[in-house]
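Enquirer: Turn this into a model:
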Amino acid sequence: MKRLLVPSAALLWGLQFAFLNPALALLLVALFNASPAEVGWVLAVYNASGFVSSLLLPAYADRAMDYLRPLLACGVLTLVLAAVLAVSTSLPIAVVGLIVLGGPAGVGSSLLFAHLKHSGAGTADVVNTRAIVSFAWVAGPPLATFIMGGLGNRAILLALGAVAVLNVATTAAMISRRRSVPVETRPRADADGGQLFSKTGVAAVVSFIALQATNSAAVSIMGLFVTRGLGVDVIWAGIALGVSAALEIPALFLIGRVSRRFSSRALIASGCVAGFAYYAAMAFVSNPATLIALQMLNAWFFGIVAGVGLTLFQRLIPRPGLASGLYTNTRRVGAIVSGPVIALGSTTAIGYQGVFATCAALTVLALLVMVLAGREPRRVPQRELLATTAPKSGF
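Expert: Below is the predicted model:
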């Protein structure tokens, strides 16, 4: 039973976001009569609150060296948010609830992974837990639409509240277990070894913003690419994204196994190569069959970004909470950067295929930044050093 606590928590936190985030725009319109412009700025301030919370709350957890109590608070905040949205009929009150409650509540997943690192979890453990979150994202949105379609829009808030109650119960059980069984707080040594947050850490942040931007841009324009680029029904966009999401789960489990043999940097390099191959091939796709087949490359690419990327941040940045929070925010900043990527790529002569070509170039650039920043300075052998510093003979 104890072994199921972390996987259960990962599934529940994944379901929480999979229920709320895809349905939030629809809820704003259906329950609060929000206009398209209002939906836009509400989502903007909600995401801004999440961005700030992803830095402040994990920083507090790092100082306290306790990630479970803040995680418990996130579950409680989610429950209160579901209640506020369910009983309110005013858009301003809903917005305040999303900013004050929703932003901090959204940090729960980051805190869970910070707790894993703090408890000594290795790369394989983190990647396998991330695979469970991905499974929740595959099952969550269809389940949410089924609930809303069959029981009404407010029913999803009841489901969200039920998930929050289970999150609170699971976290409380982990806190109780920690009291009875002392947890080793020193992380296990991994192949790459720990490093301080230096130029390599900065390069990792920049590179992963670029990689997240390519994924966000590709997902955002998939519908337009399928209908206007390929000239087929939009359903093929949904099939392609669904296949990619489904393949991401076994890809993450496979990554967890091979992470015991290969370093994080080697795996990230393989992911970037797969990403470049995917985006470059997408620039020349002409039929749905090829589109679906290429999703294997996309699944490996984003599996590496989602799984190994998090463990790399935790290795480069000594504070688990800050590391997880920064990694989460590369996703948010990447979504912002994807706007100019789409604008630049779609203005090329090849249209929406140009977005994929731009993503291919950006993937190569991200890999180069990481490789160059990760190169260690050449060590001078001791004998050579003594030879250069010793006084020369007068003969």
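Enquirer: C-alpha from now on. contacts and neighbour counts both.
Expert: OK.
Enquirer: helix/strand/coil for residue 34?
Expert: coil (DSSP: H, G, I helix; E, B strand; the rest coil).
Enquirer: Which residue, neighbours along the chain excluded, lies closest to it?
Expert: Leaving aside its chain neighbours, residue 34 sits nearest to residue 28 (5.6 Å; criterion: C-alpha to C-alpha, 6 or more residues apart in numbering).
Enquirer: For the helix or strand containing that neighbour, name the packing helices and strands.
Expert: Using DSSP states H and E, residue 28 falls within helix 5-32. Counting by 3 or more C-alpha pairs under 8 Å, 6 or more residues apart in numbering; DSSP states H and E, the packing neighbours recorded for helix 5-32 are helix 36-64, helix 108-118, helix 123-151, helix 155-180.
Enquirer: Reformat these as CSV; add mean neighbour count and distance to residue 90.
Expert: Converted to CSV, the helices and strands packed on helix 5-32 look like this (neighbours: other C-alpha atoms under 10 Å; distance: least, C-alpha to C-alpha, whole Å):
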stretch, mean neighbour count, distance to residue 90
helix 36-64, 18, 13
helix 108-118, 26, 27
helix 123-151, 20, 20
helix 155-180, 18, 16
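Enquirer: mind putting the ones you listed in TSV, distance to residue 360 included?
Expert: Below are the helices and strands packed on helix 5-32 laid out as TSV (distance: least, C-alpha to C-alpha, whole Å):
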stretch	distance to residue 360
helix 36-64	27
helix 108-118	28
helix 123-151	24
helix 155-180	38
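Enquirer: what's the following helix or strand after the helix or strand hosting residue 277?
Expert: Using DSSP H and E, residue 277 sits in helix 264-282. Next along the chain after helix 264-282, taking DSSP H and E as the criterion, comes helix 288-293.
Enquirer: Show the contacting residues for residue 8.
Expert: residue 170 (C-alpha atoms under 8 Å, 6 or more residues apart in numbering).
Enquirer: Could you verify my assumption that residue 167 touches residue 13?
Expert: Yes - counting by C-alpha atoms under 8 Å, residue 167 does reach residue 13; the two are 7.1 Å apart.
Enquirer: coming back round to it: quick one: list the elements packing against the helix holding residue 277.
Expert: helix 295-303, helix 309-316, helix 353-374.
Enquirer: residues making contact with the longest one?
Expert: Contacting residues not belonging to helix 353-374 are listed as 199-200, 203-204, 206-208, 210-211, 214, 217-218, 225, 229, 269, 272-273, 275-280, 282-284, 341-342, 344-348 [C-alpha under 8 Å, 6+ apart].
Enquirer: To compare with the earlier structure, here is another sequence to fold:
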Amino acid sequence: MSETSKQRVSFRFYLLSAFAGLASSLIYPLMSLFLVDGLGTEPMMIGVYTVSVTLSGLIISQWLGNKADRGSNPRQLFSIAICSFMVAVFIYANTETFFLVWLTGIVFMALGNSATPQMLTLGRQWANANRVDTTVFNARVRAAISFAWMTGPPLAFALASAFSYQTSFYAAGACALIALLYLRFGVPDSNQQQAVKTSQEIAHPHFSFWLLAAAMAAGMAANLMYSSSLPLYVSRELGFATHWPGVFMGLVACLEIPVMLFSANLARRISKEWVLIMAFIFALIFYLGIFNATQIWHFIALQTINALFYGLFAGVGLTLMQEQIPERIGFTSASYSNSLKIGMMMGTSLTGLIAQFSSFQYASIGAMIAIIIALLALIGFMRFQPQDGHC
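Expert: Just a heads-up that it's a prediction; the model follows:
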């Protein structure tokens, strides 16, 4: 395949990532408000729903990742997952009972959440088969997903405010349908035939692999502690207008995308491990700055450091995990995605716990502790990594 053809097909994968990311970003930020305001449930049921769907999704995602490694076609697995997502949002849009939403989330949305790791597996298989620079490819895939998450949440809330929650849910389903059709007619297969493997032939992860996964989870937990506490901290404790959190988040979303794209070039000059160490150092500086920030311009200036942290963190993390067991792309992609989900769940829960006993300001201290844990886990990964570089 010529370089021009590779670039053209790579761009199709980026579009697929954007469509799939947009589908997710139109529903997930809206769910807590939908459960409380739309269904009239108690706020504590948000946690019940989130934890249940997340845990169910972790199990299903790892199961599908193992199936992909044993020879199942990730195109088919992605199609099944994205169809399940569409079923879930259709039920959400046509029910008024929490129990049915909860059950739908555990069964259909949990399976739908597996679409992203299967898409990552499919893209990596194509990149491997066509000798595409996987670090650059994955960084651009993550940038496409971030771009979708930059536009999706504001659109979701706008649709819900102007029309109804159902409108946003149907929009998410339409994006999922576009992703499914685009995969079918616009994205080529990897042309990489995988033989069916027995359990004895499947490579098992080394201890260092789980240290890397822990570093990814802790890094994401820190990010969620900050983003979850930011709206209430700046509005209730600092007295800023309610629109400023959106400005801060929108600014960092714009800045982190070019950083993600740059991370691939930086990884060539040093190493992916050192790129992650740099990311965590930026994170420590950022959260220390947020803890001491009192003026709007402080928060705006600090978003540059936040973008450096998350852009580098997201830009190389996926590739580094996939490289540890290159013959098990399905497993490593699912493990990467699940590490981030665990971090999100931990970060959100810890934010509420910290605010309950102190204030939202101290969520930044919690984020710093999480980053220190991430750094220690990453150093442990580098220390115990097998000599051949594979786990």
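Enquirer: quick check, distance from the helix holding residue 28 of structure 1 to the centre of its chain.
Expert: Relative to the chain's own centre, helix 5-32 of structure 1 is displaced by 15 Å; criterion: C-alpha atoms, centre = their mean, to the nearest Å.
Enquirer: try stretch 300-308 of structure 2
Expert: Using C-alpha atoms, centre = their mean, the offset of stretch 300-308 of structure 2 from its chain centre is 20 Å.
Enquirer: buried stuff in that stretch?
Expert: Buried residues in stretch 300-308 of structure 2, defined by neighbour count with 16 or more other C-alpha atoms under 10 Å: 300, 302-308.
Enquirer: circling back: the residue nearest to residue 34 of structure 1 maps to what in structure 2?
Expert: In structure 2, the residue paired with residue 28 of structure 1 is residue 35, using TM-score structural alignment.
Enquirer: Am I right that its match is in contact with residue 41?
Expert: Yes - the pair residue 35 of structure 2 and residue 41 qualifies as a contact (C-alpha under 8 Å) at a distance of 5.9 Å.
Enquirer: Settle it for me: which of the two has more neighbours?
Expert: residue 35 (21 against 16; other C-alpha atoms under 10 Å).
Enquirer: which residues does that one contact?
Expert: Counted by C-alpha under 8 Å, 6+ apart, residue 35 of structure 2 has contacts 41, 43, 45-46, 98.
Enquirer: Which one, of the helices and strands packed on helix 264-282 of structure 1, ends up nearest to residue 70 of structure 1?
Expert: helix 309-316 (18.6 Å; C-alpha to C-alpha).
Enquirer: before we move on, the earlier item: now for the contacts of residue 35 of structure 2: which two are most distant?
Expert: 43 and 98 (11.9 Å).
Enquirer: now the aligned residue in structure 1 for residue 113 of structure 2: how far from residue 308 of structure 1?
Expert: Taking TM-score structural alignment, the alignment pairs residue 113 of structure 2 with residue 106 from structure 1. From residue 106 of structure 1 across to residue 308 of structure 1, the span is 21 Å (C-alpha to C-alpha, to the nearest Å).
Enquirer: Leaving out the residues flanking it, which one is nearest to whatever residue of structure 1 lines up with residue 325 of structure 2?
Expert: Aligned counterpart of residue 325 of structure 2 in structure 1: residue 317 (TM-score structural alignment). What sits nearest to residue 317 of structure 1 in space, not counting adjacent residues and going by C-alpha to C-alpha, 6+ apart, is residue 197, at 4.9 Å.
Enquirer: Tell me how many other residues surround the one you found.
Expert: Other residues lying near residue 197 of structure 1 total 16 when counted by other C-alpha under 10 Å.
Enquirer: what do we get in structure 2 for it?
Expert: That one, residue 197 of structure 1, aligns with residue 205 by TM-score structural alignment.
Enquirer: Would you confirm that that match contacts residue 326?
Expert: No - when contacts are counted by C-alpha under 8 Å, residue 205 of structure 2 is not listed as touching residue 326 (10.8 Å).
Enquirer: Show me which of the contacts of helix 353-374 of structure 1 are buried.
Expert: Here, 16+ other C-alpha under 10 Å leaves 200, 203-204, 206-208, 210-211, 214, 217-218, 225, 229, 269, 272-273, 275-280, 282-283, 341-342, 345-346 buried among those.
Enquirer: Thought residue 264 was touching residue 312 of structure 1, still the case?
Expert: Yes - between residue 312 of structure 1 and residue 264 there is a contact under C-alpha under 8 Å: 6.4 Å.
Enquirer: possible to save the helices and strands packed on helix 264-282 of structure 1 as a markdown table with distance to residue 157 of structure 1?
Expert: Putting those into a markdown table (distance: least, C-alpha to C-alpha, whole Å) gives the following:
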| stretch | distance to residue 157 of structure 1 |
| --- | --- |
| helix 295-303 | 30 |
| helix 309-316 | 30 |
| helix 353-374 | 36 |
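Enquirer: And these: which comes nearest residue 76 of structure 1?
Expert: helix 309-316 (25.5 Å).
Enquirer: Name the residues of the closest one that come out as buried.
Expert: 309-316.
Enquirer: ok so, going back, which of the contacts of residue 35 of structure 2 show up in structure 1 as well?
Expert: Among the contacts of residue 35 of structure 2, the ones still in contact in structure 1 (both residues aligned by TM-score structural alignment, their matches' C-alpha atoms under 8 Å) are 41, 46, 98.
Enquirer: how far away is the first one from residue 316 of structure 2?
Expert: The one in question is residue 41 of structure 2. In terms of C-alpha to C-alpha, residue 41 of structure 2 sits 40 Å off from residue 316 of structure 2.
Enquirer: Also the second one?
Expert: In this structure, residue 46 of structure 2 lies at 32 Å from residue 316 of structure 2, with C-alpha to C-alpha as the measure.
Enquirer: same check, this time on the last one
Expert: Between residue 98 of structure 2 and residue 316 of structure 2 the distance, using C-alpha to C-alpha, works out to 39 Å.
Enquirer: Those two: which has the busier surroundings?
Expert: residue 316 (27 against 18).
Enquirer: Now for the more buried one: which residues touch it?
Expert: 135, 138-139, 260, 263-264, 267, 272, 275-276.
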